[in-house]
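**Student:** this one's sequence-less:
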C-alpha cells in the first residue's frame, strides 16, 4: 500500500482552500438571482436552507464505450444550500486499456473510485448556473500487463504480471456550467484539473493508469465531462 505524500497533500488542499475562500467574495458582486427566488427571499426575509437535491449521470463515459481502450460509468448526488454552498459525492467504475504506454506489450487497469467535495454556486439566471468545486478522489483497482522481450540470441519471451488492491488519491478543481433542458432536467459540462497526491509505486512495471484519474505518469491532468442532471422538485 502507498504512503501519503504530506507535502503534496498540503499543497493541493491549500490551493483548493484558497479557491473556495475566494468564492463568497465573488458571489457578493453577483446580483443575478432569479426573480422568483429573489421575491421569495425578500418576502420571507430568510434564505432557504436547502435549495435543491439532484442526481447526475456522466454521458461521455458510456458514449466512449465503443472504444477498445476504455469502458467507464459514473454517477453522483449533489446538495445545494440556500447560501450558495454545494456538496457532491460521486461513484464510478472504469476498465482502462491504454495503448502505447508499454513498449512491445499491453496494459490494463480495472477498478472503482469515489470523489467528494464542496464548492460555490452562482445562479446566472433561472435556466443557467455555474459552480466552482474542490474535490478529493480515491481509487482502488487492479492492474497488469504483458511485455514482449525480443532477443537476438534466444527465442522471444513474453513476460506478464498482475497486481491487486492498488490505491491512489488525488485532488481536483472543477468548474461546472449547466443549462436547463426541460423542467428539472439540466445538461452540463465540467472542466477538471486533477493533481495526483499518491499511488502505489513499483520498480520495473510502474502503474500506468488510474481509474477516475487518468494516466499515472502525469502529476497533473485535465479532464472534460458532459453530464445530465435531474434536480428534484424544490
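**Tutor:** Great, that's in hand. Keep in mind that what you see is a predicted model, and the values were worked out from it rather than measured.
**Student:** please count neighbours and contacts with C-alpha atoms only from this point.
**Tutor:** OK.
**Student:** helices of this structure, start to end?
**Tutor:** In the chain, the segments counted as helices under DSSP state H are 6-28, 35-44, 60-63.
**Student:** so which of the ones you listed comes closest to residue 181?
**Tutor:** Set against residue 181 and scored by C-alpha to C-alpha, the helices of the chain come closest in helix 60-63, at 17.4 Å.
**Student:** packing partners for the top strand by length along the chain?
**Tutor:** The residue-count maximum for a strand in the chain (DSSP state E) belongs to strand 157-182. Based on contacts counted as 3 or more C-alpha pairs under 8 Å, 6 or more residues apart in numbering; DSSP states H and E, the elements that strand 157-182 packs against are helix 6-28, strand 128-149, strand 185-199.
**Student:** I'd like these as TSV, with distance to residue 58 and mean neighbour count appended.
**Tutor:** TSV is the format used below for these (distance: least, C-alpha to C-alpha, whole Å; neighbours: other C-alpha atoms under 10 Å):
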stretch	distance to residue 58	mean neighbour count
helix 6-28	23	14
strand 128-149	16	20
strand 185-199	9	20
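**Student:** second one coming, line it up with the first:
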C-alpha cells in the first residue's frame, strides 16, 4: 500500500515539474517576442518620422532658396535697368514764351530771352535780357502812368538730374533795371477849376536778387528743351523821388514788379535750344 502511494506521488511530481517547465518556456518565448516587436516598432517609426521630416523640410528649404534667388534677381535687374545720367557741356539759348501772351494786352508788353553755358560739373552760367513797357491801371486812380525800360540778370544754376530726360535745378540771380517813367493826374476841386499835371523821370535804376527753382524736360529732339521756373525776387535798391515836387512814387520796375513790395514772386516758362 505504501509502495503504491509512493509510486502515485512520484508520477504527480513528475507531471508538476513538466508543467512548470512548459510554463517557464512559454513566458520566455513571450518576452522574446515582445522584445523583438519593441525593437521593430521604433525602427519603423523612426523611418517614418525621418521620411516625414524630409518631406516637410525639403519644400521649405526649396522655397527659401527660390525666394532668395528671386530677390537677388530683382535687385540685379533694378540695378541693371537704372540708366546712367550724362551731363555734357553745352551752349544754350532760351526764350520766355510766356511773355508773348502779354502782347495782345493793353496794360503791359514784355520780352525776355537769354543764354546759358552748361558744364559737366552740373553748374550752368545763365544770363537774361528783357524789355518791358507797363501801363498799370491801378497806379494812379485819377490819371495815367507808364514805365518803360530794360533789365539784365546774371547768375548760376545747379542741376539735379532725375534721369536723362528730366532735370530739377536751383539757382540765384543778380538783376538790374534801367527805366523811364511818365504820367499825368488830375486834381479836382468843387471850388476851383480842375488842375491837370504831368511828370516825366528818366534814367532811373533798380537792383534786386532772385532765388530760383526750376525744372526742364528734353523733347524728342534732344537739342530742344522746355521748362519753367519759380523765382522769389528780393528788392535791394531803387531810385526814389525825394525832393521832387511830384507826389507820385515809382509804381513798377521793369523785370521786377511793384516797387513798393520788398519781395515779389514770379513764374516763367521757356523753350530752350542747345548745341
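**Tutor:** Great, that's in hand. Nothing here was measured: the structure is a model prediction, and the numbers come from that model.
**Student:** picking up where we left off before, okay if I get the helices and strands packed on strand 157-182 of the first structure as CSV plus distance to residue 170 of the first structure?
**Tutor:** As requested, those are arranged in CSV below (distance: least, C-alpha to C-alpha, whole Å):
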stretch, distance to residue 170 of the first structure
helix 6-28, 8
strand 128-149, 5
strand 185-199, 4
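**Student:** and of those, who's closest to residue 82 of the first structure?
**Tutor:** Nearest to residue 82 of the first structure, of all those, is helix 6-28, at 12.9 Å by C-alpha to C-alpha.
**Student:** how about that closest one, which residues of the second structure does it hit?
**Tutor:** Against the second structure, there is no aligned range for helix 6-28 of the first structure (TM-score structural alignment).
**Student:** list the contacts of stretch 204-219 of the first structure.
**Tutor:** 92-96, 98, 101, 107-113, 137, 139-141, 143, 168, 170, 194-196, 200-201, 221 (C-alpha atoms under 8 Å, 6 or more residues apart in numbering).
**Student:** no, scratch that, I was asking about stretch 78-91 of the first structure
**Tutor:** 47-55, 74-77, 112-122.
**Student:** any idea how far that stretch is from the chain center?
**Tutor:** If you compare the mean C-alpha spot of stretch 78-91 of the first structure with that of the full chain, they lie 15 Å apart, counting by C-alpha atoms, centre = their mean, to the nearest Å.
**Student:** got it, and stretch 151-167 of the second structure?
**Tutor:** Taking the mean C-alpha point of stretch 151-167 of the second structure and that of its whole chain, the gap between them comes to 16 Å (C-alpha atoms, centre = their mean).
**Student:** for that stretch, buried residues please.
**Tutor:** By neighbour count, and taking 16 or more other C-alpha atoms under 10 Å as the criterion, the buried residues in stretch 151-167 of the second structure are 151, 152, 153, 154, 155, 156, 157, 158, 159, 161, 166, 167.
**Student:** out of those, which are inside strands?
**Tutor:** Among those, the members falling in strands are 151, 152, 153, 154, 155, 156, 157, 158, 159, 161, 166, 167 (criterion: DSSP E).
**Student:** to residue 41 of the first structure, which of the helices and strands packed on strand 157-182 of the first structure lies closest?
**Tutor:** helix 6-28 (16.0 Å).
**Student:** okay, residue 138 of the second structure and residue 144 of the second structure: tell me how far apart.
**Tutor:** Taken as C-alpha to C-alpha, to the nearest Å, the spacing of residue 138 of the second structure relative to residue 144 of the second structure amounts to 9 Å.
**Student:** compare the two (neighbour count), which wins?
**Tutor:** When residue 138 of the second structure is set against residue 144 and neighbours are counted by other C-alpha atoms under 10 Å, the residue ahead is residue 144, at 17 against 11.
**Student:** circling back: is it possible to get a markdown table of the helices of the first structure that adds distance to residue 188 of the first structure?
**Tutor:** Written out in a markdown table, the entries for those read as follows (distance: least, C-alpha to C-alpha, whole Å):
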| stretch | distance to residue 188 of the first structure |
| --- | --- |
| helix 6-28 | 20 |
| helix 35-44 | 22 |
| helix 60-63 | 11 |
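**Student:** go ahead and flag the most central residue of the second structure.
**Tutor:** In the second structure, the residue lying closest to the centroid (C-alpha atoms, centre = their mean) is residue 162, at 8.3 Å.
**Student:** how about it, what's its match in the first structure?
**Tutor:** That one, residue 162 of the second structure, aligns with residue 124 by TM-score structural alignment.
**Student:** do residue 259 of the second structure as well
**Tutor:** Under the alignment (TM-score structural alignment), residue 259 of the second structure pairs with residue 216 of the first structure.
**Student:** before we move on, back to that, for the helices and strands packed on strand 157-182 of the first structure, which one sits closest to residue 159 of the first structure?
**Tutor:** Minimum separation from residue 159 of the first structure across those (C-alpha to C-alpha) falls at strand 128-149, 5.3 Å.
**Student:** mean deviation, that closest one versus the second structure?
**Tutor:** Relative to the matching residues in the second structure, strand 128-149 of the first structure has an average distance of 0.7 Å after the fit, by mean C-alpha distance after the TM-score superposition for the first structure.
**Student:** got the angle between that strand and helix 6-28?
**Tutor:** What separates the directions of strand 128-149 of the first structure and helix 6-28 is an angle of 160 degrees, with axes from the mean of the first three to the mean of the last three C-alpha atoms, to 10 degrees.
**Student:** show me what strand 128-149 of the first structure is packed up against.
**Tutor:** Using 3+ C-alpha pairs under 8 Å, 6+ apart as the contact criterion, the elements in contact with strand 128-149 of the first structure are helix 6-28, strand 105-125, strand 157-182.
**Student:** residues in the first structure matched by stretch 130-137 of the second structure, start to end?
**Tutor:** So in the first structure, the equivalent range for stretch 130-137 of the second structure is 92-99, judged by TM-score structural alignment.
**Student:** cool, and stretch 15-32 of the second structure?
**Tutor:** Counting by TM-score structural alignment, stretch 15-32 of the second structure falls onto no part of the first structure.
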